[in-house]
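Trainee: Give me coordinates for this.
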Amino acid sequence: MGCPFAQLSPLLLLSCLVLFFQFGASFLSPKPLLASLQRGRSLADASAGVGSSSRSRAASPPPHHGGSSRDGGGRGGSSRSGGGPRMLGVSDVLAPPELQLQSDEGFEGEPLAWTESLGSGGPLFFADLLRTQASTLEFELALGRSPVPRCMDTVCNPERRSRVRNLIYTGDRVRKVRMSYLDTPDMQVYSTVAYSAPGHDFPLLGLSAMAMGSVRVLALDLQPLFPGEDYAAKYADANAKLKAIRNKYPQLGEELRKDYYKGSPFFSDSMMYARWGPKEEADGFMDKVVMPAFRECMQAYVEIVNQAPAHAPGSPTEQAVLERQAEFDRFHAEREQVRPILTSKFGASFADTYVSDFLFAYGGGQR
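Mentor: Okay, here's the model as predicted:
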């Protein structure tokens, strides 16, 4: 496959690789990115705005309160392992008056109500990834939607034609699955990370997909929670499942640059990686390769979750899982470069809190 990044600068190319597992862990420094994306472009009309199934309110500081009906679990008010995400503790996080919040009403409705992109009125390139994952989590793993901090289910800046959709799922075996879809005139990014409940230590499911101009890039991995041969042997079957899917879809086995991943304890040797351009897009790359492979990966993840052995409550292993997940978030938080992009679209105050309290919440000690 020809490299669709040939027209991009080396810094931008490296940043695309570093992005993965960090929209969450990375975009790149904003100057070359925004320059390359916005040069010669006009912003499209934002009339495709926010989903009608959500309620919108200006983000002059929402009233601070210690608890609400949104605290404590998913549908039906059930308590979830590991605890729900805490509400943000700063009243001025969303101070910019142009920022709007949409809060899900009782966790009802579609996980993604958008029908088209803000940028061009065209398609949402990765909507099927989000919806497929949400459906699998709900119906095959019985996970429930849980509160998003400070009701940030959807955040929109109409003036900048930018919005981000955030979802959290929790369950007995899965501590948290965070899902984010960033939609701007410049790019679309879908990112997700799934953490095991403390009673289990199965690998983290991580996926990042980015559309930027005519370029599409995707990476997916079952990321080992612990280093070492014992852990690798324990989850050798999980690693083999991912390798088998990658072998079935060789287009997802492109060579990675080793700079970022070299020496990292949180990436496996079975990672799927692909980049494609207009020709592959026209040939149905998403429908013929990405989506079938992703469905198989989600089925493999379901099997891994359901078959994973449990640790005794209060065991040292349980505490080790919590500490290792915190280390995972710190590892990525130290390397993240998404803050400048979020700052340019939503303001610095929101960007700082969103990164530390939503994207990498466990790195700051959230339980």
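Trainee: use CA for all of it now, contacts and neighbours both
Mentor: Will do.
Trainee: start to end distance for stretch 281-292?
Mentor: End-to-end span of stretch 281-292 (Cα to Cα, to the nearest Å): 15 Å.
Trainee: Next, the buried residues of that stretch.
Mentor: F285, M286, V290, M291 (16 or more other Cα atoms under 10 Å).
Trainee: Save the residues you listed as a markdown table, and put in secondary structure too.
Mentor: Formatted as a markdown table, the buried residues of stretch 281-292 follow (DSSP: H, G, I helix; E, B strand; the rest coil):
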| residue | secondary structure |
| --- | --- |
| F285 | helix |
| M286 | helix |
| V290 | helix |
| M291 | helix |
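Trainee: Would you do the same for the sequence below? I want to compare the two.
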Amino acid sequence: GEGAEIGRKRRRRSRSRRWEENSRNVREAEGMHGMPWRDSVAAYTAPEFDLMAGTVAKVSVFQTTRKGGVLGFEDGGAAAPLSSSSSSSGRFPPSAAPSSPLLFMPFWEWQMEFMKSELTNLRPSSTVTPSGVSVGYNENRSKGARIVNHCYASDEYRKIRMTYYDAGDSVQVFNSLWYPQLKYDLPILGIDLLAFGRQRYLTVVDFQPIHATEGEHASRYERALQSLRQPYRSLQGTMTDRFYDSARHFSSQMLFGRFEDEAAVRDELWPACRGYTAAHLDLVRGCVPDESREATERSRGGQRRYDNYSARRDPAHALFKRIFGEEWADAYVYDFLFDLSEPGEEEELSHGDVKR
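Mentor: From the prediction side, this is the model:
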């Protein structure tokens, strides 16, 4: 009826205003290092600017592109706006078909557009660690690898960290973690997408529990995820215990894929990842916030245990030591990726908790 149409128009106007406000807040952060990249380890010069530290330095990115092309960027090295055929439209872009060297860049682009249109008071956070190490960008010319990191916060999320690691056809990685504000005692949204040699693919998307025993708390969101997960057969695999204990900080409705057919990225991973991301925000919005000291300390303790557990087991730590050096890798893992962690600290269980 007329009332419903008025409501829809108001929601559209509200979303449009939110997108405009958030875009102004993150535009400068998005422009760092020419993001979103359009080709693998391409040649350009982009400003490295940390909004919190207020420093600018030129970063020369090396020429080792698969296609041999040089990207064209607008002022300051910023990438051109997304076209109508980009990931913002909801379709997997033709430019990200198997011929594209940046397989997971559409996931980065879609996430940025989703954050700008759906989150409240989205703002960039510093990518300089407390020890003064800048982790926003790094490269190793001789090994043909580069990494970029963004970090954001909103009224809904304490921290949203985004990472893209580009080593040409040998390795492509998109990783993101969404930590709810501490007033929401909720799981962390974890996204980890890896491609090796464009022949082997390992993907994880999950609502990662922050407490060892979730009980009814977990059953609410796991029931909702079950219907989202059901159509995607290639994402219903079982995680091994090589790096992580699947009974700790992983849910029973985790999207886990280990496959060799790249078409699954487009056909299953693309819609499934977007569905889980939207569902996580719905979970946050539907949660009654509790800002009492007891509640926020419980959430902080759970997120800290998650960070300690993840920092000590992250297999990327050894890779980044080899590529970028030990000092940078340690600062990156302990002070940025998992900033509530303490090197060497054991992740204790909550009092009375047991594994699920």
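Trainee: Superposed, what's their TM-score?
Mentor: For these two chains in superposition, a TM-score of 0.67 is obtained (TM-score structural alignment, normalised by the length of structure 2); 272 aligned residues with a Cα RMSD of 3.6 Å.
Trainee: Which parts of structure 2 are strands?
Mentor: 44-50, 55-61, 123-124, 137-140, 145-153, 157-167, 171-180, 188-196, 200-208, 255-259 (DSSP state E).
Trainee: Now do the helices in structure 1.
Mentor: 10-19, 30-38, 127-139, 229-234, 236-248, 278-282, 285, 291-307, 316-333, 339-346, 348-354 (DSSP state H).
Trainee: Using JSON lines, lay out these together with distance to P97 of structure 1.
Mentor: Shown next, in JSON lines, are the helices of structure 1 (distance: least, Cα to Cα, whole Å):
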{"stretch": "helix 10-19", "distance to P97 of structure 1": "29"}
{"stretch": "helix 30-38", "distance to P97 of structure 1": "23"}
{"stretch": "helix 127-139", "distance to P97 of structure 1": "28"}
{"stretch": "helix 229-234", "distance to P97 of structure 1": "49"}
{"stretch": "helix 236-248", "distance to P97 of structure 1": "45"}
{"stretch": "helix 278-282", "distance to P97 of structure 1": "38"}
{"stretch": "helix 285", "distance to P97 of structure 1": "41"}
{"stretch": "helix 291-307", "distance to P97 of structure 1": "39"}
{"stretch": "helix 316-333", "distance to P97 of structure 1": "27"}
{"stretch": "helix 339-346", "distance to P97 of structure 1": "10"}
{"stretch": "helix 348-354", "distance to P97 of structure 1": "12"}
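Trainee: quick revisit: just give me the closest of the buried residues of stretch 281-292 of structure 1 to D230 of structure 1.
Mentor: Comparing the buried residues of stretch 281-292 of structure 1 against D230 of structure 1 with Cα to Cα places V290 closest, at 31.7 Å.
Trainee: Mind putting the buried residues of stretch 281-292 of structure 1 into JSON lines with distance to M179 of structure 1?
Mentor: Converted to JSON lines, the buried residues of stretch 281-292 of structure 1 look like this (distance: Cα to Cα, whole Å):
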{"residue": "F285", "distance to M179 of structure 1": "23"}
{"residue": "M286", "distance to M179 of structure 1": "19"}
{"residue": "V290", "distance to M179 of structure 1": "18"}
{"residue": "M291", "distance to M179 of structure 1": "17"}
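Trainee: between those residues, which is closest to M152 of structure 1?
Mentor: Using Cα to Cα, the buried residues of stretch 281-292 of structure 1 come closest to M152 of structure 1 at M291, 27.7 Å.
Trainee: For E2 of structure 2, find the nearest of the strands of structure 2.
Mentor: Across these, closest to E2 of structure 2 is strand 157-167 (Cα to Cα), at 34.8 Å.
Trainee: how big is the offset of that closest one relative to structure 1?
Mentor: Average distance, strand 157-167 of structure 2 versus aligned residues of structure 1 after superposition (mean Cα distance after the TM-score superposition for structure 1): 0.9 Å.
Trainee: Which positions in structure 1 sit opposite that strand in the alignment?
Mentor: Using TM-score structural alignment, strand 157-167 of structure 2 corresponds to residues 174-184 of structure 1.
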